[in-house]
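>>> Okay, structure incoming, though there's no sequence with it:
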């Protein structure tokens, strides 16, 4: 006599609802951990892909991702002269709203230092990399743009020559890549009202090189450095930081700043919610197993009257908890794979995370089984006669 199979066969609706309840709780946990993994991957996309050994940013700043940064426009020429430097590129990134097809859209513009860098590190799904020095752009598919579209950014029109997929920033905005000169021009655009206010405050200002009557600060956020294979990074960093107006960060430091500064609160919040759902799941599964055990006290007493050992009863209850946990976890994986691709943000389901959540569910089922076994152990064989 197998109580677990008997209960599942004779009460399939209750078993299915129980399994689905556990599955939805597990799906929520998989979704939160996967959302965090997706945010981390999105935030580190540029840092991981752009192939830089060092980031030269504004002095006493942790930019350009953790906080704002602006370096001198000619900083790349200064960095080029440092012994051990093999290659330099200018970098900037900022959020921009633009109108297209009658709607206002939002993207994070990233400056690519053409011709030193044509964007070959971008995973294109269509089109080509940046060839011309001006008025070309590569956009992520999440922006809703396609190859051949023309979009107005700042005061100029840009042709979309390439498409990427899953290239977004930590906020979920799609990335758009233009040349560094185009990015600087777009960032320096001022409205007529801004010009008027600036003149009213500071008087007539001399025209800047880009034609604006407002004096502009540098829009270059950082200079990316690739080192010679034989160079000592510590010596190169020390040589540049002696200038006093820059800070030099390694790629590992940029990654650490992103994870432990900008995303730290998000990590704690997701961990807290995941822990809360784990506790709720433990309570729900324990109550379910306990209720099922209460309903079968007569059968348990009959088994004991027939001479069944405690281990037999314990095995049956444990099997029931295991069936519920296994069915719930399998359903949660199915639901996750069907639903998460529809989410606006990327949800990454890493096998190690799934294994950890599966282990957590197994421990929850073990605790729930222990609750049921503890109640069943108090049943006496004489209760079958009551």
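Looks like it came in fine. This is a predicted model, so every value here is computed, not measured.

>>> switch to C-alpha atoms for all contacts and neighbour counts from now on
Noted.

>>> what ranges do the strands span in the chain?
54-58, 85-100, 103-112, 124-127, 136-140, 150-153, 156-164, 175-179, 222-227, 246-250 (DSSP state E).

>>> another structure for you, compare them:
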């Protein structure tokens, strides 16, 4: 007879409540791991969706995601003529707030030229942008349905396409507009400001400005060599796709990754302490039963197995409960929760290790129990 299972059946209610409590704790730990992975995926979502192999930015800057970058719009033609470049397109990025169907939303507006690099990789609904003005392709996380309208700047835009999984590094959903519309939103002055500038003798604002030029290379072209060609121009800098991803993960989201990582480690440590206390309490509640086993000649390995099996069963049931809970609610999180097979397997191993270590104290305490306690009051 398996003593651990027999003891669990005897107090099944308490065991299930304990597993649910452990499951909630492990579910929070799993969510931290998922959010940690989601931060990285969200930071790289736009760059990977664009498929750009080269980013041309203002000299002395590290790209539009890390700091401000402005280059003349005609740079895209210069980049397109570099040997090895198949196509190039201008790109603008700006953060905006708009009144949506479900209230005010914060968006990252990406402006690109339809037919050139810079647009969303794929749509789940609707169509891509064409030649018409004041149209948007929005990510599903924005809550904007197909056909919805919203004000951006001084104009009203209509959603004609929906993407999925495209958000900025800060978690704001992306919307794509034509380059001309985006440039006007970002660089056009309001009429009163323009009149004051003209009265003061200032030149009209130049709107043919972009934050970066993205390029797609011919098959076999060396991105590093093409980037080095661009860097020879004294007023421009360039990053390959690998350098842009490295910059995003090591600079733009590094602090968020560190904070989530530290919080995850602390949470796992707390989980280990709580599991150890629960197992110890359950073991001490069975002092008389353990003393009786010793009195009838049960070996120490039987008693150690009783405690260890219960600890591992609590960890296993708690882990499954936490995983099921997280998978059922993760779509409602404000940030992406990315849990793959590898992350789940690693967390299962960490949970098993925590339960194993947590049972050591209880096993030592159980082995010290005097068999005479079975005869006491």
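Looks like it came in fine. Keep in mind the model is a prediction, meaning the values are calculated, not measured.

>>> on that earlier part again, now distance to residue 192 of structure 1 and mean neighbour count too, for the strands of structure 1, in a markdown table please.
Formatted as a markdown table, those follow (distance: least, Cα to Cα, whole Å; neighbours: other Cα atoms under 10 Å):
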| stretch | distance to residue 192 of structure 1 | mean neighbour count |
| --- | --- | --- |
| strand 54-58 | 29 | 27 |
| strand 85-100 | 18 | 19 |
| strand 103-112 | 21 | 19 |
| strand 124-127 | 36 | 15 |
| strand 136-140 | 26 | 26 |
| strand 150-153 | 16 | 17 |
| strand 156-164 | 16 | 20 |
| strand 175-179 | 25 | 28 |
| strand 222-227 | 29 | 23 |
| strand 246-250 | 33 | 21 |
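
>>> what residues are up against the closest residue to residue 95 of structure 2 other than its chain neighbours?
Closest residue to residue 95 of structure 2 apart from its sequence neighbours, by Cα to Cα, 6 or more residues apart in numbering: residue 108 at 4.5 Å. Residue 108 of structure 2 sits next to 93-96, 167-168, 172-175 when contact means Cα atoms under 8 Å, 6 or more residues apart in numbering.

>>> wait, which of the residues you listed is closest to residue 304 of structure 2?
Nearest to residue 304 of structure 2 among these is residue 167, at 50.9 Å by Cα to Cα.

>>> Not counting its neighbours along the chain, what's nearest the closest one?
For residue 167 of structure 2, ignoring the flanking residues on the chain, the nearest one in space by Cα to Cα, 6+ apart is residue 173 at 4.3 Å.

>>> How about residue 178 of structure 1?
Using Cα to Cα, 6+ apart and skipping the chain neighbours, the partner closest in space to residue 178 of structure 1 is residue 137 (4.7 Å).

>>> now do residue 350 of structure 1
Nearest one to residue 350 of structure 1, counting by Cα to Cα, 6+ apart, is residue 34 at 7.4 Å.

>>> quick revisit: including distance to residue 124 of structure 2, could the contacts of residue 108 of structure 2 go into JSON lines?
Listed next are those as JSON lines, based on distance: Cα to Cα, whole Å:
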{"residue": "93", "distance to residue 124 of structure 2": "22"}
{"residue": "94", "distance to residue 124 of structure 2": "24"}
{"residue": "95", "distance to residue 124 of structure 2": "23"}
{"residue": "96", "distance to residue 124 of structure 2": "23"}
{"residue": "167", "distance to residue 124 of structure 2": "15"}
{"residue": "168", "distance to residue 124 of structure 2": "19"}
{"residue": "172", "distance to residue 124 of structure 2": "19"}
{"residue": "173", "distance to residue 124 of structure 2": "15"}
{"residue": "174", "distance to residue 124 of structure 2": "14"}
{"residue": "175", "distance to residue 124 of structure 2": "14"}
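
>>> which residues of the stretch 201-350 of structure 2 fall in helices?
Listed in chain order, the helices of the stretch 201-350 of structure 2 (DSSP state H, counting those that start in this stretch) span 223-231, 241-247, 254-284, 287-295, 300-329, 341-367.

>>> Residue 8 of structure 2 is nearest to which of the ones you listed?
Closest to residue 8 of structure 2 of these is helix 300-329 (Cα to Cα; 7.9 Å).

>>> Onto which residues of structure 1 does that closest one map?
Structural correspondence for helix 300-329 of structure 2: residues 310-339 of structure 1, per TM-score structural alignment.

>>> sorry, back to before: how about the helices of the stretch 201-350 of structure 2 in JSON lines, adding mean neighbour count and distance to residue 30 of structure 2?
Output for the helices of the stretch 201-350 of structure 2, formatted as JSON lines (neighbours: other Cα atoms under 10 Å; distance: least, Cα to Cα, whole Å):
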{"stretch": "helix 223-231", "mean neighbour count": "18", "distance to residue 30 of structure 2": "38"}
{"stretch": "helix 241-247", "mean neighbour count": "17", "distance to residue 30 of structure 2": "25"}
{"stretch": "helix 254-284", "mean neighbour count": "17", "distance to residue 30 of structure 2": "8"}
{"stretch": "helix 287-295", "mean neighbour count": "19", "distance to residue 30 of structure 2": "34"}
{"stretch": "helix 300-329", "mean neighbour count": "19", "distance to residue 30 of structure 2": "7"}
{"stretch": "helix 341-367", "mean neighbour count": "17", "distance to residue 30 of structure 2": "7"}
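
>>> gap between the residue mapped onto residue 44 of structure 1 from structure 2 and residue 318 of structure 2?
Following TM-score structural alignment, the counterpart assigned to residue 44 of structure 1 within structure 2 is residue 44. For residue 44 of structure 2, the distance to residue 318 of structure 2 equals 33 Å [Cα to Cα, to the nearest Å].

>>> next one: residue 363 of structure 2
In terms of Cα to Cα, residue 363 of structure 2 sits 21 Å off from residue 318 of structure 2.

>>> give the contact list for the residue nearest to residue 167 of structure 2.
When contacts are counted by Cα under 8 Å, 6+ apart, residue 173 of structure 2 touches 106-108, 138-142, 166-167.

>>> Now find how far off-centre stretch 114-132 of structure 2 is within its chain.
24 Å (Cα atoms, centre = their mean, to the nearest Å).

>>> So which bits of it are buried?
114, 117-120, 127-129 (16 or more other Cα atoms under 10 Å).

>>> still on that earlier bit, which one of the contacts of residue 108 of structure 2 is nearest residue 306 of structure 2?
Nearest to residue 306 of structure 2 out of those is residue 167 (Cα to Cα; 49.6 Å).
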